[in-house]
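*Asks:* take this sequence and fold it.
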Amino acid sequence: MPSWDPSLYLKFGEERTQACRDLVARITLDSPRRIVDLGCGPGNSAEVLLKRWPDAIVTGVDSSEAMLAAARERLPNVRWQKTDITSWVADEPVELVFSNAALHWPSDHEHLIPRLFDQVAPGGALAWQVPSNFDAPAHVCMRDLAASPGWRSYFTEPVREWNFHPLPFYYDLLAPSAIRIDLWTTEYLHVMDGPSGIIEWYKGTGLRPFLDRLESSADQERFLDELLIEIERLYPRQPDGRVLCPFSRQFAIAYRK
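*Replies:* Have a look, this model is predicted:
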């Protein structure tokens, strides 16, 4: 299980929250009474949900105590629950089961997604978004570096990688119980001050499983230094010195019959 650092995650809080806003804006529920935010992180997604539905009872669920501590500080009146997504079960059916950038960590979506949809009340919705850029240059660099002669002894077992499927896979899973399904992808172009900004972005998420395999801070820094050399090559600077980081995300909303 990767460790999580709320301050690293929120270093790009605006960019990470934009996809959450885009997802919430597409949900066509008038006034859901109960909302569960799975993989709630430091509370930024719950904040967006409450802005859209201020009268809803929102429960944030996360497996990281560090993230939950930040969430409690951010929104002290929200109920926060330390539970893994794979074991969470609703006390009673809820109008909206929501997840912002979390469902790519658990595996076995074939069973997980229908089980989560089973927690939704009739007329309610299951909505989520996940990164879908597993083959982006930065991710390829991480995997190639971990497999290189200088590092492969640290990565004798596969790291915990992202899990997602093509959108038709989710349509087929949910269609038997859904009255309507919305599916789409969006590619965001995040503007970074330089190549090191891409490293900082991934240190808050995708790099965590790799860095957690390295016990010493010296090894972690050496890994990042070598990764930065490749990032500088693959993500050229624009004329103003900044770097564009394409980041694709996958969105789904299923409304229960």
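
*Asks:* for the rest of this, base every contact and every neighbour count on C-alpha atoms.
*Replies:* Noted.

*Asks:* which strands and helices sit next to the helix ranked longest in the chain?
*Replies:* Scanning the chain for the helix with the most residues, using DSSP state H, yields helix 217-234. Contacts defined by 3 or more Cα pairs under 8 Å, 6 or more residues apart in numbering; DSSP states H and E place helix 217-234 against helix 137-147, helix 195-203.

*Asks:* check which helices and strands the last one sits against.
*Replies:* Looking back up the chat, that one is helix 195-203. Judged by 3+ Cα pairs under 8 Å, 6+ apart, helix 195-203 is in contact with helix 6-9, helix 217-234.

*Asks:* need the residues that contact the first one.
*Replies:* Counting by Cα atoms under 8 Å, 6 or more residues apart in numbering, the neighbours of helix 6-9 from elsewhere in the structure are Gly41, Pro42, Ala66, Met67, Ala70, Glu200, Trp201, Lys203, Gly204, Thr205.

*Asks:* for the comparison step, fold the sequence that follows:
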Amino acid sequence: MWNPDVYLAFADHRGRPFYDLLSRVRATSPRRVVDLGCGPGNLTATLSDRWPGAVVQAVDSSAEMVEAARGRGLDATLGGLETWTPEPDTDVVVSNAALQWVPSHRELLVRWAAELPSGAWIAVQVPGNFDAPSHAAVRELASSPTWLDRLRDIPFRVGKVVDSAVEYASMLADAGCTVDTWETTYVHELTGEHPVLDWITGTALTPVRDALDDDEWQQFRHELIPLLDERYPARPDGRTFFPFRRIFVVAQVG
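*Replies:* All right, here's what the predicted structure looks like:
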């Protein structure tokens, strides 16, 4: 279960890649713009400001996120990205930090390139931090004797969850697109008692939270704190620097 309030705790940091992604989309007067994996809709709402003449639609697989997006006045629909098919007038497809949850996303990108009208844009951003120390700490704790039985069925993602910018560029070029891809490592300045724990609570720890009851969840978080503090020590001034690699793909359909 996704919690929009927890996710939005770092809205400024999470929003920056969205704007960096959209800055490379040169659509001028799109008819329909679709945000796949819209989350709570705070970023989706800005698409109407960018393209006031477009029909803006939002899709997410989380009922909680769809409810939050609708609360912002968005046309949000509950649904999986795997089954989404573009309407004939869809000129821009945006997916910000969502496709990494879909193992078949490579096939989806190629399919969308074939289904979208000529000149349409696909803009995708995915995290590239699955081997980061934060994720390694979660896997280490989850595989300990205390937690292994409770968490053994969670598919903790490691290794090649997403492709490199070069691989996405090659794949979509073969699909007939003009492609612009790049990678950026953001160094987020975080504050608070346990800021990295707070960050991953809204994303990477979601399946762990779903698998544990309330008491177990609090115990898991408590045991995770020293592992994260070791990997991300706070500075004497209280700030913690949290590197986060992201991969960007912007493609125009030929």
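
*Asks:* if we can go back for a sec, and the helices and strands packed on helix 195-203 of the first structure: which comes nearest Leu126 of the first structure?
*Replies:* helix 6-9 (24.4 Å; Cα to Cα).

*Asks:* report how many residues lie close to the residue mapped onto Leu36 of the second structure from the first structure.
*Replies:* Leu36 of the second structure maps onto Leu38 in the first structure, with residues paired by TM-score structural alignment. Neighbour count of Leu38 of the first structure, defined by other Cα atoms under 10 Å: 27.

*Asks:* contact partners for Leu38 of the first structure?
*Replies:* Neighbouring residues of Leu38 of the first structure by Cα under 8 Å, 6+ apart: Gly60, Val61, Asp62, Ile85, Val97, Phe98, Ser99, Asn100, Ala102.

*Asks:* the last one contacts Val130, correct?
*Replies:* Yep, that's Ala102 of the first structure we're talking about. Yes: counting by Cα atoms under 8 Å, Val130 is a contact partner of Ala102 of the first structure at 6.5 Å.

*Asks:* the strands in the first structure, which residues?
*Replies:* 34-38, 57-62, 79-82, 94-100, 120-131, 178-192, 243-256 (DSSP state E).

*Asks:* one step back: okay if I get the helices and strands packed on helix 195-203 of the first structure as CSV plus mean neighbour count and distance to Asp182 of the first structure?
*Replies:* Shown next, in CSV, are those (neighbours: other Cα atoms under 10 Å; distance: least, Cα to Cα, whole Å):
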stretch, mean neighbour count, distance to Asp182 of the first structure
helix 6-9, 17, 28
helix 217-234, 15, 34
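
*Asks:* just send the ones you listed back as TSV, with distance to Trp53 of the first structure too.
*Replies:* Converted to TSV, these look like this (distance: least, Cα to Cα, whole Å):
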stretch	distance to Trp53 of the first structure
helix 6-9	25
helix 217-234	41
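
*Asks:* what lines up with Ala90 of the first structure in the second structure?
*Replies:* For Ala90 of the first structure, the aligned position in the second structure is occupied by Pro86, per TM-score structural alignment.

*Asks:* next: Ala138 of the first structure.
*Replies:* Aligned counterpart of Ala138 of the first structure in the second structure: Ser134 (TM-score structural alignment).

*Asks:* count the residues that sit near its match.
*Replies:* By other Cα under 10 Å, 23 other residues sit near Ser134 of the second structure.

*Asks:* how near is the nearest residue to Gln57 of the second structure once chain neighbours are set aside to Ala123 of the second structure?
*Replies:* Distances taken as Cα to Cα, 6 or more residues apart in numbering place Val34 nearest to Gln57 of the second structure, at 4.7 Å, with adjacent residues excluded. Distance of Val34 of the second structure to Ala123 of the second structure, given as Cα to Cα, to the nearest Å: 10 Å.

*Asks:* look at these two and report which has more neighbours.
*Replies:* When Val34 of the second structure and Ala123 are compared for neighbours, Val34 comes out ahead with 25 against 22, by other Cα under 10 Å.
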